[in-house]
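S.K.: Coordinates only, no sequence provided:
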């Protein structure tokens, strides 16, 4: 199948509400430069970062939860630093951190033998020309992503996969599961007691499976209506969001929520316990008594940058059927606004898939 000059996709025209997502049928197909590949995108999925980047929630000017600006954005104050990197985004931007597709063209220095490969793309990438200590570029934020029929990535970030899962199922893995696996490897989780917040979402439900893979005893923080689904994923116990958290009970806490009950999470750690976070959907501003940190020998970890092995490990888990996709719904790419509205309703477990092309 040849590569056309134009493609269809959804572009983000600026930080703001759903009206900033614009369906286009006249986008120019990008060309791979040296060391890059062109991917024909078959499927993508929706992530919190799609919403947060659209609204500008990553800006230091924003202090509220991720839902507070989901409909209308956070105003012009978020324009200056409303991206993962803190560098202003240029628009239009093609979002989409999850990508499953096939290599349709290769740039100079990339073997033509890779043409036709079925690939998953690293959602969190490490630009090799960056001078940062922990370089990071997120697909669909710092670079154009998978909400279009074609996208260009560095060849090293397109990882061949052999699996009988569908493209749509595979597209639910990259961002959420690599975030969860990055947290788990960073905190060194073993056969211990772990509490996972935001457990019904993409990253949280991924963390349940990945923690169980390592022999952990998993307690999932969720709503009563989702307890059965999370038990089916491997959760050993559940807690309601309004429940009293058991004091000094967990070796590790994997937190995606933050917000007003953050101190309750810290009190739920055993002395010497470890806390790791890669999200703050209930709010990013918390208060910590440093005496609690040092007198109880706690370890607090933030986790965004991913060593290269995180994603290749994840692909191996998928190929070995050690983890499975959780697809709660499917939308066409041109219905991305409706998909984000369904995502924001939070009435599902797992991921919402986006069908991009046949």
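M.R.: Alright, I've got the coordinates. Note that the coordinates shown come from a computational prediction; the quantities given were computed from them, not determined experimentally.

S.K.: When you work out contacts or count neighbours from here on, use the C-alpha atoms and nothing else.
M.R.: Fine.

S.K.: With residue 144 as the reference, measure out to residue 316.
M.R.: 26 Å (Cα to Cα, to the nearest Å).

S.K.: Please say which of the two ends up with more neighbours.
M.R.: Taking other Cα atoms under 10 Å, residue 316 and residue 144 do not tie; residue 144 has more neighbours (22 against 14).

S.K.: Second structure follows, compare the two:
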């Protein structure tokens, strides 16, 4: 079969579109013939070796949707031809509050979805929501699950709450906007692009601010009136501003740090405001099922920025690196 394989680190150029042996499903496993896969920033980081537990060579890709092609022994409730979407989180464990030590994600160390076929445990596949196209279904798993857990489980968002989502345009941030808006929250966003802010408003955001403005924090605070929940995948020097923008008793939920470590952190600003700072990443199988149900209930569709063929995965990764995308980047496989 054709697959996108990473042999060594050094960036997207180290990725190869090549022939590999098609996997055979074992006990309790299914083989999925993939229709589409989608990119996550995790994939880009892996090409540079910026991820814990590096194990190469490996087929990249966490997200995918397709058709059950074959099933191993002891697989029940699934048949050849079933249309499915894959939960890329493996071995979450029994504790819903956090993942188990052996939790991992498809696409390294386990071979992932940048391929014509992928082998996964049967419990990791779910029925594809009928209203979604193959591209849309493939765009959901990792980012939507991360956003759902951040908003619903860790953020405990209630109807009428005010939410701030910095760095709008990426997959998780956009899903967080869609989930929060469907939940009945007032959503505010930030970006360095006025165009992205305008598009976010079209999707339901109540307001937004360009963080290149010298007074963006004060301007946003005046417009927003403080946030009950902040969903942050940025980190870096701006984190102190997020603490300022949170309402007393508010929650700051962190799922990433694309801007790097927080250089200065003044603790009194946290404890005098009675803030909760909560970490989150991915989610449990139960949350994945709940997320799909929530999406179906509200007919949430992913925003897809651009599609590439599987053989052009290097170009897709380079495009992601440019940080111009608004929404998910998808690979066409079939």
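M.R.: Alright, I've got the coordinates. Here the structure is a predicted model, which is why all the values come from computation and not from measurement.

S.K.: After superposition, what is the TM-score?
M.R.: TM-score for the superposed chains, counting by TM-score structural alignment, normalised by the length of the second structure: 0.91, backed by 321 aligned residues with a Cα RMSD of 2.0 Å.

S.K.: The aligned residue in the second structure for residue 165 of the first structure: what's its closest spatial neighbour, skipping adjacent residues?
M.R.: Using TM-score structural alignment to pair residues, one finds that residue 165 of the first structure aligns to residue 132 in the second structure. Distances taken as Cα to Cα, 6 or more residues apart in numbering put residue 301 closest to residue 132 of the second structure, at 7.1 Å, once the chain neighbours are dropped.

S.K.: what about that neighbour, is that helix, strand or coil?
M.R.: For residue 301 of the second structure, the assignment made with DSSP: H, G, I helix; E, B strand; the rest coil gives coil.

S.K.: Determine the number of other residues adjacent to it.
M.R.: 17.

S.K.: That one maps to what in the first structure?
M.R.: By TM-score structural alignment, residue 301 of the second structure lines up with residue 324.

S.K.: now that match: how far from residue 313 of the first structure?
M.R.: Distance from residue 324 of the first structure to residue 313 of the first structure, by Cα to Cα: 14 Å.

S.K.: got a list of what the aligned partner of residue 209 of the first structure in the second structure touches?
M.R.: Superposed on the second structure with TM-score structural alignment, residue 209 of the first structure falls opposite residue 178. By Cα atoms under 8 Å, 6 or more residues apart in numbering, residue 178 of the second structure lies in contact with 203, 204, 300.

S.K.: one step back: surely the match of residue 301 of the second structure meets residue 317?
M.R.: No - Residue 324 of the first structure is beyond contact range of residue 317, at 9.1 Å (criterion: Cα atoms under 8 Å).

S.K.: Tell me which stretches of the stretch 201-334 of the second structure form strands.
M.R.: 207-210, 227-232, 246-254, 276-279, 304-309, 328-332 (DSSP state E, counting those that start in this stretch).

S.K.: One more: the stretch 51-200 of the first structure?
M.R.: Under DSSP E, counting those that start in this stretch, the stretch 51-200 of the first structure gives strands at 100-106, 118-121, 124-125, 137-138, 150-154, 158-160, 193-196.

S.K.: Over in the second structure, find the residue span the longest one aligns onto.
M.R.: Mapping strand 100-106 of the first structure onto the second structure (TM-score structural alignment) gives residues 65-71.

S.K.: Can you tell me the closest non-neighbouring residue to the residue nearest to the spatial centre of the second structure?
M.R.: For the second structure, residue 143 is the residue whose C-alpha lies nearest the centre (Cα atoms, centre = their mean; 1.6 Å). Excluding its sequence neighbours, the residue lying closest to residue 143 of the second structure (Cα to Cα, 6+ apart) is residue 172, at 4.6 Å.
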